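J.: no sequence for this one, just the structure:
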């Protein structure tokens, strides 16, 4: 007798990671429930930086324009001297967009606005967050997971094929699975608060006493709002007054100014900075994503971005397996994403030490454009390729022209839940289209023309080459005409033949 699963996937936690996974499953037609134990949406700005690679993901999910409209670019940072004078500098390296990398600068948008845009997008697919509903029990067998949920109407039991724990650093899912969370407390306690204030202009990120951990304070205008975000290290022990009066006193003491006044506190938190990584990302039918799998210090703006990319990596794989692909596909999730989180934890910790000294600079390493999966089982390795991207690298964008004369972006062709096969100066009949795979031919006489040769330059292709791009925008294979048989075999292994 066939066992019934309603829904296919249970997602626990409706932050950025849980919402990304829900949107990705929804657009693929996979049934899910997204639960959140809090009674309503998160109201803080915490993860306010959206890095270029995450912007590419948001384009694919159909929300990048809304995100840009709701937020803005980072202002210059203004570092004040003791005499009240200051110097200004950019928060990160200024780079221009290129045809291959259309998003080049981090966006600033408070986390509560990001998640609001994502909930709106989810609703367009017919999905929603179930607030006030908490996972209180979890059991697994070889066929699925049984989850016990508590909510306003009491308890219920849900049977699902898979469960995703996106429930934060204190993850119930991680504890229920008895997964270790190795790492350390970094010896830094800080206050972060969203406030309404008077006395400072909104054209700069105001920083006082950089390099002095007992006196540092930063006040950053939050794009898209009337708020400023206050950030300040505080003693490891003792109470912190997070009221408007208490924070005003802190500002006055650390800036030496009495003209800056906090009028209202929208949200505030005092927290210990940690760097921790789950021992494993999977246990049977259950997976960890986002802060449930890794916790970062805020330096470098990596936490929310890494979390979104966890979900983006897992979503298409869950959908494929639920629709009949080999369950071994899911083994690649931890293999691909855990090393990325380990690397980002190291980067954020290095940047934290630089912030303590007052000399933190954010370069290309925080943009996450160079993250890839070259050793993945989902990558067809072809030895001898010396130039350009290889299997496992991010797929670059490129401007093209359609045969009918209209401009087309390569990212527009990759957008959506499918695999994409790109042939450069090939015969279209060499590989036929199939369910779940789109084929586009580029070159003279083909449907797409590489008029300015941006595609050729970005991919270092020669006539007869084929590029296979995964649903999450990474190159799975790049082969020439002599390796068609290997590519055909690889496609069959992925269920795409």
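T.: It's in. These numbers come from a predicted model, not from an experiment. Residues are numbered from 1 along each chain as shown.
J.: switch to C-alpha atoms for all contacts and neighbour counts from now on
T.: OK.
J.: any chance you could map the strands in the stretch 1-150 of the chain?
T.: Secondary structure of the stretch 1-150 of the chain by DSSP state E, counting those that start in this stretch: the strands cover 9-12, 32-36, 49-50, 72-73, 77-80, 86-89, 107-108, 129-131, 134-140, 145-151.
J.: Who are the packing partners of the first one?
T.: Other helices and strands packing on strand 9-12, by 3 or more CA pairs under 8 Å, 6 or more residues apart in numbering; DSSP states H and E, are helix 16-27, strand 32-36, strand 162-165.
J.: Try it again at 7 Å.
T.: strand 32-36, strand 162-165 (3 or more CA pairs under 7 Å, 6 or more residues apart in numbering; DSSP states H and E).
J.: Relative to residue 362, which of those strands is closest?
T.: Across these, residue 362 has its closest neighbour in strand 162-165 (30.4 Å, CA to CA).
J.: List the buried residues of that closest one.
T.: 162-165 (16 or more other CA atoms under 10 Å).
J.: I'd like the next helix or strand past it.
T.: helix 172-176 (DSSP states H and E).
J.: Identify all contacting residues around that following helix.
T.: Residues outside helix 172-176 that contact it (CA atoms under 7 Å, 6 or more residues apart in numbering): 138, 165, 292.
J.: what does stretch 226-239 give?
T.: Stretch 226-239 has contacts (CA under 7 Å, 6+ apart) with 188-196, 213-214, 216-222.
J.: let's see it at 6 Å
T.: 189-196, 216-222 (CA atoms under 6 Å, 6 or more residues apart in numbering).
J.: Second structure follows, compare the two:
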């Protein structure tokens, strides 16, 4: 089971959609693999109700202690930590092994009444105008399943993508091979990461050890120049050759893989009633920690659109491929550029800037301009209710609904607003339900008269002006937030 598959299933299940989640593996994956969670992914996990568990189980990016030619060269960070702000509550990447992230999402799925069906492989798929017919095999026994839609989030070797005959454009570079694995290294201070190399401009000559949360385990990453086996003996030999002064003794290898740059993008993300997400649609080099996070965003973008289609509003599904394939192509370019820097020995090859945090992902039209327009990420903001209690906008966004923000005092006739909401309903937002929030400044008086034409709503006070600033709003503005936390409309 991959993270995007579990996250997408949780998103659908909380919307009351009947879901089956199958995985051909016999048991859950055990290993760190995609262990870097970007800030935008943390916001998704906030919405899915698992952020507390993720933060409790993980840790911040470590300070890396660099050794060049066996000499301690100082401490470095891949990215300088950033303080939270009212509009960005999770500004820094977070480290949590992929298997731990999956376990948290499985627990959330169980709360929603969904269990992962391990040892169950998809072997065939056909579709027609009304649904998809899937053949599954479990313990050698076939089962035919009829579903309205199918999402293939089954990895780079996706059986779904192959059955559909969708081209997976890109390349595999066999000249670069890297070992990734999880080991113990008890002689090292677990609070730090370590980078051993011949020189600062020769990062591919050495190896890195990054501490994993919990027990004294590290993720090991090292280029492999020969055809040695991916095992503990090979890792120990690499450590002895590239960092003999450290006296490393590696043990308890729990997961290892041989990785080659395999950079690919599916030519299509949709075929009728079948959709691709995550590694089934795009595979990335590990540089920048973008692959898993991009898959999570795929599933988050797709979940509410599938629910809308099942509720009689199929139009949003037409936006999944153009939105997500465009984003995936851009992120593939970013992660490939970072890989090239690493191979070329650029002095900033290990640095990670704000472009890797995925907070700037947008679905805005090229013709739209402005600080915050339709398609952009919806910022958070700290406000207060009428009793003075603090409340975040993300608290109100959390859940399967869309959210309408009205910056008071509202202007315009109620029927104009209701017409706009009806239009949004045709786009599928109304199917998820719309929560209405009035936001007023401290010096804006409340309207004591009842307005029977407007639905009941939550009224919040923008005590410090965070919401008006983050949304570039003036009194009378309306902003409709999609269920996936991006702007749908503003007027």
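T.: Received, thanks. What you see is a predicted model; the values in this text were computed from it and never measured.
J.: returning to that earlier point: any of the contacts of stretch 226-239 of the first structure buried? List them.
T.: Buried among these by 16+ other CA under 10 Å: 189-196, 216-222.
J.: what's the spacing between the alignment partner in the first structure of residue 261 of the second structure and residue 183 of the first structure?
T.: When the first structure is aligned by TM-score structural alignment, residue 261 of the second structure is paired with residue 273. According to CA to CA, to the nearest Å, residue 273 of the first structure and residue 183 of the first structure sit 11 Å apart.
J.: Out of the buried ones among the contacts of stretch 226-239 of the first structure, which comes closest to residue 261 of the first structure?
T.: Closest to residue 261 of the first structure, out of all of these and judged by CA to CA, is residue 196, at 8.6 Å.
J.: Identify the residue of the second structure aligned to the closest one.
T.: By TM-score structural alignment, residue 196 of the first structure lines up with residue 184 in the second structure.
J.: just to revisit the earlier point, any chance of the buried residues of strand 162-165 of the first structure in JSON lines, with distance to residue 373 of the first structure too?
T.: Putting the buried residues of strand 162-165 of the first structure into JSON lines (distance: CA to CA, whole Å) gives the following:
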{"residue": "162", "distance to residue 373 of the first structure": "24"}
{"residue": "163", "distance to residue 373 of the first structure": "24"}
{"residue": "164", "distance to residue 373 of the first structure": "22"}
{"residue": "165", "distance to residue 373 of the first structure": "23"}
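J.: coming back round to it: have a look at residue 273 and residue 183 of the first structure and say which one is more surrounded.
T.: More crowded of residue 273 of the first structure and residue 183, by other CA atoms under 10 Å: residue 273, with 19 against 15.
J.: what about the closest residue to residue 25 of the second structure other than its chain neighbours, distance to residue 13 of the second structure?
T.: Distances taken as CA to CA, 6 or more residues apart in numbering put residue 119 closest to residue 25 of the second structure, at 5.1 Å, once the chain neighbours are dropped. Going from residue 119 of the second structure to residue 13 of the second structure by CA to CA gives 21 Å.
J.: On the three-state scheme, the residue nearest to the spatial centre of the first structure is what?
T.: Geometric centre of the first structure, nearest residue: residue 308, 2.6 Å, by CA atoms, centre = their mean. For residue 308 of the first structure, the assignment made with DSSP: H, G, I helix; E, B strand; the rest coil gives helix.
J.: which residues sit against stretch 404-415 of the second structure?
T.: Stretch 404-415 of the second structure has contacts (CA under 6 Å, 6+ apart) with 436-440, 475-480.
J.: Same question for stretch 119-137 of the second structure.
T.: Against stretch 119-137 of the second structure from outside (CA under 6 Å, 6+ apart): 22-26, 138, 142-148.
J.: Just the buried ones among the residues you listed, please.
T.: Buried members of the contacts of stretch 119-137 of the second structure, scored by 16+ other CA under 10 Å, are 22-24, 138, 147-148.
J.: ok, the residues you listed vs residue 37 of the second structure, which is closest?
T.: residue 23 (22.5 Å).
J.: so what corresponds to that closest one in the first structure?
T.: Residue correspondence to the first structure (TM-score structural alignment): residue 23 of the second structure is matched to residue 36.
J.: compared with the first structure, how much does the top strand by length along the second structure deviate?
T.: As assigned by DSSP state E, the longest strand anywhere in the second structure is strand 250-259. Compared with the first structure after fitting, strand 250-259 of the second structure deviates on average by 1.0 Å (mean CA distance after the TM-score superposition for the first structure).
J.: after that strand comes which helix or strand?
T.: Trace forward from strand 250-259 of the second structure with DSSP H and E and the next one is strand 262-266.
J.: what packs against the helix or strand just after that next one?
T.: Counting by DSSP H and E, the element after strand 262-266 of the second structure in chain order, helix or strand, is strand 270-271. Here strand 270-271 of the second structure touches no other helix or strand, going by 3 or more CA pairs under 6 Å, 6 or more residues apart in numbering; DSSP states H and E.
J.: give me the stretch of the first structure that strand 270-271 of the second structure matches.
T.: The aligned range for strand 270-271 of the second structure is 282-283, by TM-score structural alignment.
J.: so how far is the matching stretch off the chain centroid?
T.: 21 Å (CA atoms, centre = their mean, to the nearest Å).
J.: tell me, stretch 399-409 of the second structure lands on which residues of the first structure?
T.: So stretch 399-409 of the second structure sits over residues 416-426 in the first structure, by TM-score structural alignment.
J.: chain center to the matching stretch, what's the gap?
T.: 24 Å.
J.: How far does it stretch from one end to the other?
T.: Stretch 416-426 of the first structure end-to-end distance (CA to CA) = 24 Å.
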